[in-house]
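Quick one: sequence and predicted model below, then my questions.
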Amino acid sequence: MLEVTGLAWIVTIGLIVLLLALDLILASVRPHRVGFREAAAWSVFYIAVAIAFGIVFWMIAGAEFGTEYFAGYIVEKSLSVDNLFVFVIIMTTFAVPEKHQHKVLTFGIVLALIMRAIFIALGATLLNLFSFMFLVFGLLLLFTAVQLFRHRDEDPDVEDNAVVKGARRLFPVSDEYDGGKLVTRLGGKRMVTPLFIVLVAIGGIDLLFALDSIPAVFGVTEEPYIVFVANAFALLGLRALFFLVKGLLDRLVYLSVGLSLILAFIGVKLILHWLHVDISNSVPEISTPVSLGVIVVVLTVVTVASLIKTRGDTSARAHAGSLRASRKAPSEQDR
């Protein structure tokens, strides 16, 4: 078991808060359109920070926990790319002005970190108290994988999101943006702007992704500290990554298939672990190095296959995938 001192937790959380503050300052002080060069520089920076942390952590905690960190980071990074698909859909659906998009993304990242910290604490407690939760998490991931594969050629309907619908019923919404304001006045009446609804939509999506990603990373490691830092470092670079790859996301046509395979694999891993612990120790378990290898291979294959597919078929377009059927099926042109 990994022993993490209170000081180590404080230093780690302090580093993450510092990086978040940097993102918040950049997003609020100087609203602007983020260009490719700026996005590339920040993406490289956040990936370098995550790798540097992993190397230091490997040297301090040992190879086993170091491997678990990198496996967890890759899982969360791959799931965060699917996050980006949905963020693109939200930005497009609500026509968010480009100069305010990085503010929305930073809000989404902060909210995602808070939600995942809560779910990490809850998940770790449940796993410590009830070993059958490994079975529950495994079955949840298998269900998610099947649903994601079934609806791999669809996009989630943001307007049909229950949280967004509820916000529209509770608050009068203006038709136009008012700079970066969340609340405005029209004809003497106080109303929320579309930017407020965008933040509500981002929050609802963050909640759904937290429900999927936490069981997935617990399938790689049972250590709450590793789960937390893997999530944090994967999410911190999301804002820059959005502006870097949003034009390339359409080419990742097999990403949903790859993610469904990864989630199914981790689900099976959790179920085997439960069988090994609670039923019989003769049941084999899947080691972390094997898990890391499978995840890397799947992501490499789906990325290469996607690029080959879109090079040969320029009409092919990627979809975020959905956990339930959309109200409106995708057109033949989108398939």
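Everything's here; your move. All values derive from a computational prediction rather than experimental measurement. Residues are numbered from 1 along each chain as shown.

going forward, measure contacts between C-alpha atoms and count neighbours the same way
OK.

Would you map the strands across the stretch 201-335 of the chain?
For the stretch 201-335 of the chain, no strands turn up when DSSP state E, counting those that start in this stretch is the criterion.

those helices in it, which residues are they?
Here the stretch 201-335 of the chain has its helices, by DSSP state H, counting those that start in this stretch, at 224-236, 238-245, 255-274, 288-312.

just the stretch 1-150 of the chain next, same as before
Going by DSSP H, counting those that start in this stretch, the stretch 1-150 of the chain shows helices at 6-29, 36-61, 63-93, 98-129, 133-150.

can you redo these as a markdown table with mean neighbour count and distance to L236?
Formatted as a markdown table, the helices of the stretch 1-150 of the chain follow (neighbours: other CA atoms under 10 Å; distance: least, CA to CA, whole Å):
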| stretch | mean neighbour count | distance to L236 |
| --- | --- | --- |
| helix 6-29 | 14 | 7 |
| helix 36-61 | 15 | 7 |
| helix 63-93 | 21 | 10 |
| helix 98-129 | 19 | 7 |
| helix 133-150 | 21 | 24 |
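
Compare those helices and report which one is nearest to R168.
Closest approach to R168 among those (CA to CA): helix 63-93, 15.0 Å.

just how off-centre is the closest one within its chain?
Centroid displacement of helix 63-93 relative to its chain, using CA atoms, centre = their mean, to the nearest Å, is 5 Å.

Run the angle between it and helix 36-61 for me.
Relative orientation of helix 63-93 versus helix 36-61 (axes from the mean of the first three to the mean of the last three CA atoms, to 10 degrees): 160 degrees.

Mind giving me the packing neighbours of helix 63-93?
Under the contact definition 3 or more CA pairs under 8 Å, 6 or more residues apart in numbering; DSSP states H and E, helix 63-93 sits against helix 36-61, helix 194-218, helix 224-236, helix 238-245, helix 255-274, helix 288-312.

And here is the other one:
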Amino acid sequence: MDITPTVWIITIAVTIAFFIYEFFAHVRKPHEPSIGESARWSAFYIGLALIFGVVIGIVWGWDFGGEYYAGYLTEKALSIDNLFVFLIVMTGFAVPKIYQQKVLMIGIVIALIMRGAFIAVGAALIENFSWIFYIFGALLLFLAYRQAFSHGDSDPANGKFMTFVRRHLPVSDEYNGDKLTVKKDGRRFVTPMLLVIVAIGFVDLIFAVDSIPAIYGLTEEAYIVFVANAFALMGLRQLYFLIGGLLERLVYLAQGLAVILAFIGVKLVFHALHVNELPFINGGEPLLWVPEIPIWLSLLFIAGTITVATIASLIKTRNDREAKDREQIEGEPVIAAKDESRGS
């Protein structure tokens, strides 16, 4: 895939322009977005991402187009999981809804910057060390295990990192608009808003570790990695307000992502064996009999896993809600009977 410096510059410039527009058009003035506004912009960004995949397919070939779509789906799913943690952070800090847009915007920009750095490092490592695929594969398998069995066990707003920050910074007890610091009695305090942004940045760092090895398991093209991440993050702010209530219903999202990460981890290990240069494995020779998982299979697997996890989550939450309603209905006659006996 031949990407000229001009294409890189234009892509990065357009990405920055989108975020600048987002800030001045939607975030600068604090407000809670309506469902209609969120739906329109979410549809716009998703549509734009899908169209860009067609452009990649036409200009550079559909193998790269398939890699882009697989990467975009994976990054979008991971970004939605990221939103769930953002929700926990903002709930933990009791961020007023009118300021949540700004927090999300800053968090998304931090995420893109961190992922950009990881993309550059990952590209350099892959270019020079084929054995890095073993490391990425093992890391993803570990992350898949953690995602499946440790999801939701910690609260980023009250974790060790934030405890350390609170201990070393003077923190005010209440928000002061969207200001990051406030002066009281001649002393400068940081507001909870700054703590939220620090927590979001810390979460972004953790998710970047998940995200970049995962997509490098689907493509070795740094350009595809970047644009897939950029499009996955675009519209994430609107998606937060659009599916805020739905996030809590996606009870199997963590397990679905764990399956995807494990699949990509295995794919990376297979690829590492296929291009092996480590002397203690097969004498430093590639294991050509090891299958290479084609991108079309990866795309189908990722899309299928996300679909199954979503449907299973919605079915479970619906069944749980119906069971709870039945318990309440069945319990009402008992309560009524007790009230009657007391009255008599």
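Looks like it came in fine. Please read these numbers as outputs of a predicted model, since none were measured by experiment.

Include distance to P289 of the first structure when you put the helices of the stretch 1-150 of the first structure into TSV, please.
Formatted as TSV, the helices of the stretch 1-150 of the first structure follow (distance: least, CA to CA, whole Å):
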stretch	distance to P289 of the first structure
helix 6-29	25
helix 36-61	14
helix 63-93	7
helix 98-129	22
helix 133-150	19
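
Which one, of those helices, ends up nearest to I308 of the first structure?
Among the helices of the stretch 1-150 of the first structure, helix 63-93 sits nearest to I308 of the first structure (CA to CA), with 19.2 Å.

The closest one vs the second structure - mean distance after superposition?
In the superposition against the second structure, helix 63-93 of the first structure averages 0.5 Å from its aligned positions (mean CA distance after the TM-score superposition for the first structure).

Please report the distance of I13 of the first structure from L129 of the first structure.
Using CA to CA, to the nearest Å, I13 of the first structure is found at 26 Å from L129 of the first structure.

Same check on D23 of the first structure?
37 Å.

which residues touch the residue lying closest to I106 of the second structure once chain neighbours are set aside?
Nearest non-adjacent residue to I106 of the second structure, counting by CA to CA, 6 or more residues apart in numbering: I197, 7.3 Å away. I197 of the second structure sits next to V103, I106, G107 when contact means CA atoms under 8 Å, 6 or more residues apart in numbering.

Please identify which of those residues is nearest to A144 of the second structure.
Using CA to CA, the contacts of I197 of the second structure come closest to A144 of the second structure at G107, 23.6 Å.

residues in contact with the closest residue to that closest one other than its chain neighbours?
Excluding its sequence neighbours, the residue lying closest to G107 of the second structure (CA to CA, 6+ apart) is I200, at 5.7 Å. I200 of the second structure sits next to F86, V89, G107 when contact means CA under 8 Å, 6+ apart.

Checking the residues you listed against the first structure: which ones persist?
On the basis of both residues aligned by TM-score structural alignment, their matches' CA atoms under 8 Å, what survives of the contacts of I200 of the second structure in the first structure is F86, V89, G107.

Same list, the residues you listed, but as a markdown table with distance to S313 of the second structure please.
Output for these, formatted as a markdown table (distance: CA to CA, whole Å):
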| residue | distance to S313 of the second structure |
| --- | --- |
| F86 | 20 |
| V89 | 22 |
| G107 | 27 |
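
Helix, strand, or coil at R185 of the first structure?
strand (DSSP: H, G, I helix; E, B strand; the rest coil).

neighbours around it, how many?
Neighbours of R185 of the first structure under the rule other CA atoms under 10 Å: 12.

my read: it touches D178, true?
No: taking contacts as CA atoms under 8 Å, R185 of the first structure lies outside contact range of D178: 9.5 Å.

Which residue of the second structure sits opposite L148 of the first structure in the alignment?
If you follow L148 of the first structure across to the second structure using TM-score structural alignment, you land on Q147.

Leaving aside the residues adjacent along the chain, what's closest to that match?
A258 (5.4 Å).

and what of P213 of the second structure?
Once flanking residues are discounted, P213 of the second structure sits nearest to F136: 5.5 Å by CA to CA, 6+ apart.

What separation do you get for the one you found and G107 of the second structure?
Taking CA to CA, one finds F136 of the second structure at 25 Å from G107 of the second structure.

again, but for P156 of the second structure
14 Å.

got it, and I215 of the second structure?
Counting by CA to CA - I215 of the second structure and G107 of the second structure are separated by 20 Å.

same thing with G201 of the second structure?
Taking CA to CA, one finds G201 of the second structure at 6 Å from G107 of the second structure.
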